[in-house]
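1. Any chance you can model this:
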Amino acid sequence: MSEAGPVWLYDGVCVLCSGGVQYTLKHERDQRMRFIAIQSLAGRQLARDHGIDPDDPESFLFVEKGRALAKSDGVLALLKHLHGPARILLVGHLLPKPARDWLYERVARNRYRIFGRKSHCELPAPEQRHRFTLPEA
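-> Coordinates of the predicted model:
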């Protein structure tokens, strides 16, 4: 059995985050990533397990090979799994981590105001639903 793919904990009512999930579904290299909305029971628990307030998330979480990455480290880890134009953001590795996280925090803190907020999490397309659950242990 192959190793489970990474898990992306995202804000399901954030237009930017939901758009990022849709982009990832189209541009992911190996189609193994799982997506968990922080608003779900599993998502709330995963957030709390990693020190993120599920009622006021200031970061998404990217969990890969047992390692949880947040803020800019999570974004850069996610980008490594994609092809397409978003990979240009990998130049972020050239910035010092404090500068990357400062930029990340500005966007995260203002994401609803800039990009908008949905009233509810979208349901994935039927052919993608299996990717919106945690892998079996």
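
2. Only C-alpha atoms from now on, for both contacts and neighbour counts.
-> Will do.

3. Secondary structure of Gly36: a strand, I assume?
-> Actually, residue 36 is Ile rather than Gly. Yes. Ile36 forms part of a strand when assessed by DSSP: H, G, I helix; E, B strand; the rest coil.

4. nearest residue to it other than its sequence neighbours?
-> Distances taken as C-alpha to C-alpha, 6 or more residues apart in numbering put Leu9 closest to Ile36, at 4.8 Å, once the chain neighbours are dropped.

5. now the other sequence, so there's something to compare against:
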Amino acid sequence: MVKATKKIILFDGVCNVCNSFVQFVIKRDHNDVFQFTSLQSDIGIRLLNERNIESQTMDSVVLIDPGVAFYIKSDAALEVGKSLKGYHTVSKILYLIPSKIRDIVYDLIARNRYTWFGKKNECMVPTPEIKSKFL
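-> Okay, here's the model as predicted:
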């Protein structure tokens, strides 16, 4: 089992919108709350399997809060926002929308993300400055 003390964001490493989301979080993670790994990585697959999440069909951002819970889809994005300065209130407001409705929008974007935003040929390679944030 992978032991972690920080919240872990699992993301699609070849998705441009997912990589932009990771860059967005890194720039605003002033309290060093998060670590990252791609869904396609060995660690990512192991983390999913440990939580009985089907790694072959997972096409969502996943947030693992060690010792607490894991979140997928819009819940994951909103939980991330709760830990970022200036986005806590936005997350709380969006949580008022039922998750079934939020996830319809999330799934629409997820289904079309490669068409609308493009795709990388390989996972992002972090710069030396942010490499320590990646598992």
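
6. TM between them?
-> TM-score for the superposed chains, counting by TM-score structural alignment, normalised by the length of structure 2: 0.85, backed by 131 aligned residues with a C-alpha RMSD of 2.1 Å.

7. On the three-state scheme, the residue nearest to Ile36 of structure 1 is what?
-> Taking three-state DSSP, the label given to Leu9 of structure 1 is strand.

8. which residues touch it?
-> Leu9 of structure 1 makes contacts with Phe35, Ile36, Ala37, Ile38, Gly43, Leu46, Ala47, Phe60, Leu61, Phe62, as judged by C-alpha atoms under 8 Å, 6 or more residues apart in numbering.

9. which of these show up in structure 2 as well?
-> Counting by both residues aligned by TM-score structural alignment, their matches' C-alpha atoms under 8 Å, the members of the contacts of Leu9 of structure 1 that carry over to structure 2 are Phe35, Ile36, Ala37, Ile38, Gly43, Phe60, Leu61, Phe62.

10. these two touch, right, the fifth one and Asp49?
-> Same thing as Gly43 of structure 1. No. Proximity of Gly43 of structure 1 to Asp49 does not meet the contact threshold set by C-alpha atoms under 8 Å, at 9.8 Å.

11. the more surrounded of the two?
-> Gly43 (21 against 10; other C-alpha atoms under 10 Å).

12. Could you report the distance from the more buried one to Pro98 of structure 1?
-> For Gly43 of structure 1, the distance to Pro98 of structure 1 equals 27 Å [C-alpha to C-alpha, to the nearest Å].

13. the strands in structure 2, which residues?
-> Applying DSSP state E to structure 2 gives strands spanning 7-11, 34-38, 62-65, 69-72.

14. Need those in TSV (columns: distance to Gly118 of structure 2).
-> Output for the strands of structure 2, formatted as TSV (distance: least, C-alpha to C-alpha, whole Å):
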stretch	distance to Gly118 of structure 2
strand 7-11	15
strand 34-38	17
strand 62-65	20
strand 69-72	22
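
15. out of the ones you listed, which comes closest to Trp116 of structure 2?
-> Trp116 of structure 2 sits nearest to strand 7-11 of all the strands of structure 2, at 17.3 Å, using C-alpha to C-alpha.

16. superposed on structure 1, where does the closest one end up, distance-wise?
-> Once fitted to structure 1, strand 7-11 of structure 2 is off its aligned match by 0.4 Å on average (mean C-alpha distance after the TM-score superposition for structure 1).
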